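Visitor: no sequence on this one, just coordinates:
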């Protein structure tokens, strides 16, 4: 809930701290932000932003797919990397939190409060209900994050934009970034069968290079697992991510109908730790 993360939030206009007054966040300069009835609050600095948020259909597809447990190995690996409990004053911030699925799993391991940060209000409607200690905040990952300097013990980033200088700013001294990215083998069977976007084999090096001015990778764990998907599950994989913007729906339906059921698919990601 917003009460759990109030002390960590900062005004997107003036960067001063925010105080929750009923259902409204206010700063000393007089800026105010009302909580939506669905539980999230928008801390965008005006209406402009640099990204395109996930649509309601994309979020629904992701919610159903994750609820079925298909990516549980990723959530388990994240929780293991998070390590020991943080205590009552610990903060886990998830940049590109989506529905809050991964953040909820980590909080169950670490305790503390969770800030779900995303550009999509449709995703945050679900994130706000994913765990009792999650506060959901609409923001732009490529701009100044609405968090105070040095407030986060852990920052999660799962298949999401990575803003190196802002991640460094909001992490506490000794804080860590846990970053999940796909390998070139991730969903390779569907990539081949459905003509989906593929992952560059050089992705790991490029991520390290882009983050290197601010963060250093200290650990990496590869997580590979098998998925046995129905055609509906396979369609959800396409619908819940960036392929949704690049796929013709009628052609996808026709191609899926030709696949065997279940579809055996490889899941392959790396969970990297940066300090």
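Guide: Received it, and whenever you're ready, just let me know what you need. Owing to the predicted nature of the structure, the values given are computational and were not obtained by experimental measurement.

Visitor: all contacts plus neighbour counts: C-alpha atoms, from now on.
Guide: OK.

Visitor: from memory residue 186 sits against residue 270, does it?
Guide: No: Residue 186 lies out of contact with residue 270 (Cα atoms under 8 Å); the separation is 10.1 Å.

Visitor: who touches both of these two?
Guide: Common neighbours of residue 186 and residue 270 are not found (criterion: Cα atoms under 8 Å, 6 or more residues apart in numbering).

Visitor: Relative to residue 252, how far out is residue 259?
Guide: To residue 252, residue 259 is 11 Å away according to Cα to Cα, to the nearest Å.

Visitor: actually residue 209, sorry about that
Guide: Distance from residue 209 to residue 252, by Cα to Cα: 35 Å.

Visitor: now residue 183, nearest residue through space, not along the chain?
Guide: What sits nearest to residue 183 in space, not counting adjacent residues and going by Cα to Cα, 6 or more residues apart in numbering, is residue 269, at 5.2 Å.

Visitor: What are the contacting residues of the helix or strand harbouring the one you found?
Guide: Here residue 269, judged by DSSP states H and E, is contained in strand 263-274. By Cα under 8 Å, 6+ apart, the residues outside strand 263-274 that reach it are 74, 77-78, 81, 176-190, 215-231, 234.

Visitor: where along the stretch 101-250 of the chain do the strands fall?
Guide: Along the stretch 101-250 of the chain, counting by DSSP state E, counting those that start in this stretch, strands occupy 113-118, 134-138, 152-158, 171-182, 217-229.

Visitor: Please enumerate the helices of the chain.
Guide: In the chain, the helices defined using DSSP state H lie at 2-5, 56-67, 72-82, 101-110, 121-127, 164-170, 188-194, 203-211, 231-239, 249-257.

Visitor: try this one side by side with the last:
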């Protein structure tokens, strides 16, 4: 179960939220001093979006199922381990808070939590995502995390200087909010694809290409609030079934404009195993000491 001590703020009035455990009469809930209450969904996550919600399209249940199937087979485990290796040594032994921004199905956060536990660190995890379908999966995979439906472009429902690490794996980036919630000695880890990522699979299935100058734009977006500490490349050779290759393509942005059947049809003439190379770049940022909050 999530810790009752997490630094949550009410999205209505910005007062602290307390996590109340489930009782025989009702689900667990988040409650602020002004009486604003948010009950856990039956699947274990909380929806903190209020008012009009978000204009952004969340990943569908089908896209999330493909992501869960693909990541669950361990193909991207070297990337998940690289993220954990960048995060865990920077955490305090006790009282650490990790925010996985755009947590999706929670697979990358799961690896961080397992690595932290193996090193004897106590971690309170928080996962944010706009897709309730993704958070249903994440809540099952990471029951100790507080999984919240949230729009990454809105101010986070978290107190200032309350988080020791933020991870962003193929998700939108809100540098000002990352800087606001990170503690001065905290770490921000961002993962993006590199040119040539997935090669022929991307071309065959209609996946979006990697834009030129992507790294420079990332650095430019971060420079006001963060200093780049290190970069690491992670390359993973892939040998996939056509089904796994279709899941891989469908679980990303291509899934918003193509259905799984269309993607599978584009791969039906491909020989098995379908080969490609996943190419990632991992960026480690530190809060800029003179940055405005």
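Guide: Arrived safely. All values reported here derive from a predicted model rather than from experimental measurement.

Visitor: can you put the strands of the stretch 101-250 of structure 1 in CSV and add mean neighbour count?
Guide: Formatted as CSV, the strands of the stretch 101-250 of structure 1 follow (neighbours: other Cα atoms under 10 Å):
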stretch, mean neighbour count
strand 113-118, 30
strand 134-138, 28
strand 152-158, 25
strand 171-182, 20
strand 217-229, 15
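
Visitor: could these go into TSV alongside distance to residue 125 of structure 1?
Guide: Below are these laid out as TSV (distance: least, Cα to Cα, whole Å):
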stretch	distance to residue 125 of structure 1
strand 113-118	11
strand 134-138	8
strand 152-158	18
strand 171-182	23
strand 217-229	27
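
Visitor: Of these, which is nearest residue 18 of structure 1?
Guide: Residue 18 of structure 1 lies closest to strand 134-138 among the strands of the stretch 101-250 of structure 1, at 12.8 Å (Cα to Cα).

Visitor: follow-up on the earlier one: can you tell me what part of structure 2 the strand holding residue 269 of structure 1 aligns to?
Guide: Taking TM-score structural alignment as the measure, structure 2 aligns residues 274-285 with strand 263-274 of structure 1.

Visitor: Next: stretch 150-168 of structure 1.
Guide: Taken onto structure 2 by TM-score structural alignment, stretch 150-168 of structure 1 occupies residues 161-179 there.

Visitor: Pull the distance from the matching stretch to the chain's centre.
Guide: 10 Å (Cα atoms, centre = their mean, to the nearest Å).

Visitor: Ok, stretch 278-290 of structure 2 next?
Guide: 15 Å.

Visitor: Compute the distance between the spatially most central residue of structure 2 and residue 151 of structure 2, please.
Guide: Centroid-nearest residue in structure 2, with Cα atoms, centre = their mean: residue 103, separated by 2.5 Å. Residue 103 of structure 2 sits 12 Å away from residue 151 of structure 2, going by Cα to Cα.

Visitor: picking that back up, can you tell me which of the helices of structure 1 is most buried?
Guide: helix 121-127 (a mean of 25; mean count of other Cα atoms under 10 Å).

Visitor: Mind reading off the mean deviation between the strand holding residue 269 of structure 1 and structure 2?
Guide: Its matched residues in structure 2 lie on average 0.6 Å from strand 263-274 of structure 1 after superposition (mean Cα distance after the TM-score superposition for structure 1).

Visitor: Give me the neighbour count for the residue nearest to residue 183 of structure 1.
Guide: Neighbours of residue 269 of structure 1 under the rule other Cα atoms under 10 Å: 22.

Visitor: Tell me the spacing between the nearest residue to residue 158 of structure 2 once chain neighbours are set aside and residue 157 of structure 2.
Guide: Nearest non-adjacent residue to residue 158 of structure 2, counting by Cα to Cα, 6+ apart: residue 8, 4.6 Å away. Noted for residue 8 of structure 2: a distance of 6 Å to residue 157 of structure 2, by Cα to Cα.

Visitor: repeat for residue 87 of structure 2
Guide: Distance from residue 87 of structure 2 to residue 157 of structure 2, by Cα to Cα: 22 Å.

Visitor: Check residue 137 of structure 2 too.
Guide: For residue 137 of structure 2 relative to residue 157 of structure 2 (Cα to Cα), the value is 21 Å.

Visitor: again, but for residue 191 of structure 2
Guide: 23 Å.

Visitor: for residue 19 of structure 2, same thing?
Guide: Residue 19 of structure 2 is 13 Å from residue 157 of structure 2, by Cα to Cα.

Visitor: swap in residue 42 of structure 2?
Guide: 21 Å.

Visitor: ok, these two, which is more surrounded?
Guide: A side-by-side neighbour count of residue 42 of structure 2 and residue 157, using other Cα under 10 Å, places residue 157 first with 23 against 10.

Visitor: show me the contacts for the more buried one.
Guide: Residue 157 of structure 2 touches 8-11, 14, counting by Cα under 8 Å, 6+ apart.

Visitor: Show me which of these is closest to residue 49 of structure 2.
Guide: Nearest member of these to residue 49 of structure 2, counting by Cα to Cα, is residue 11, at 7.5 Å.

Visitor: So the closest one sits against residue 51, correct?
Guide: No: counting by Cα under 8 Å, residue 11 of structure 2 stays clear of residue 51, with 10.1 Å between them.

Visitor: Looking at those two, which is more packed in?
Guide: The residue with more neighbours, out of residue 11 of structure 2 and residue 51, is residue 11; 20 against 7, by other Cα under 10 Å.
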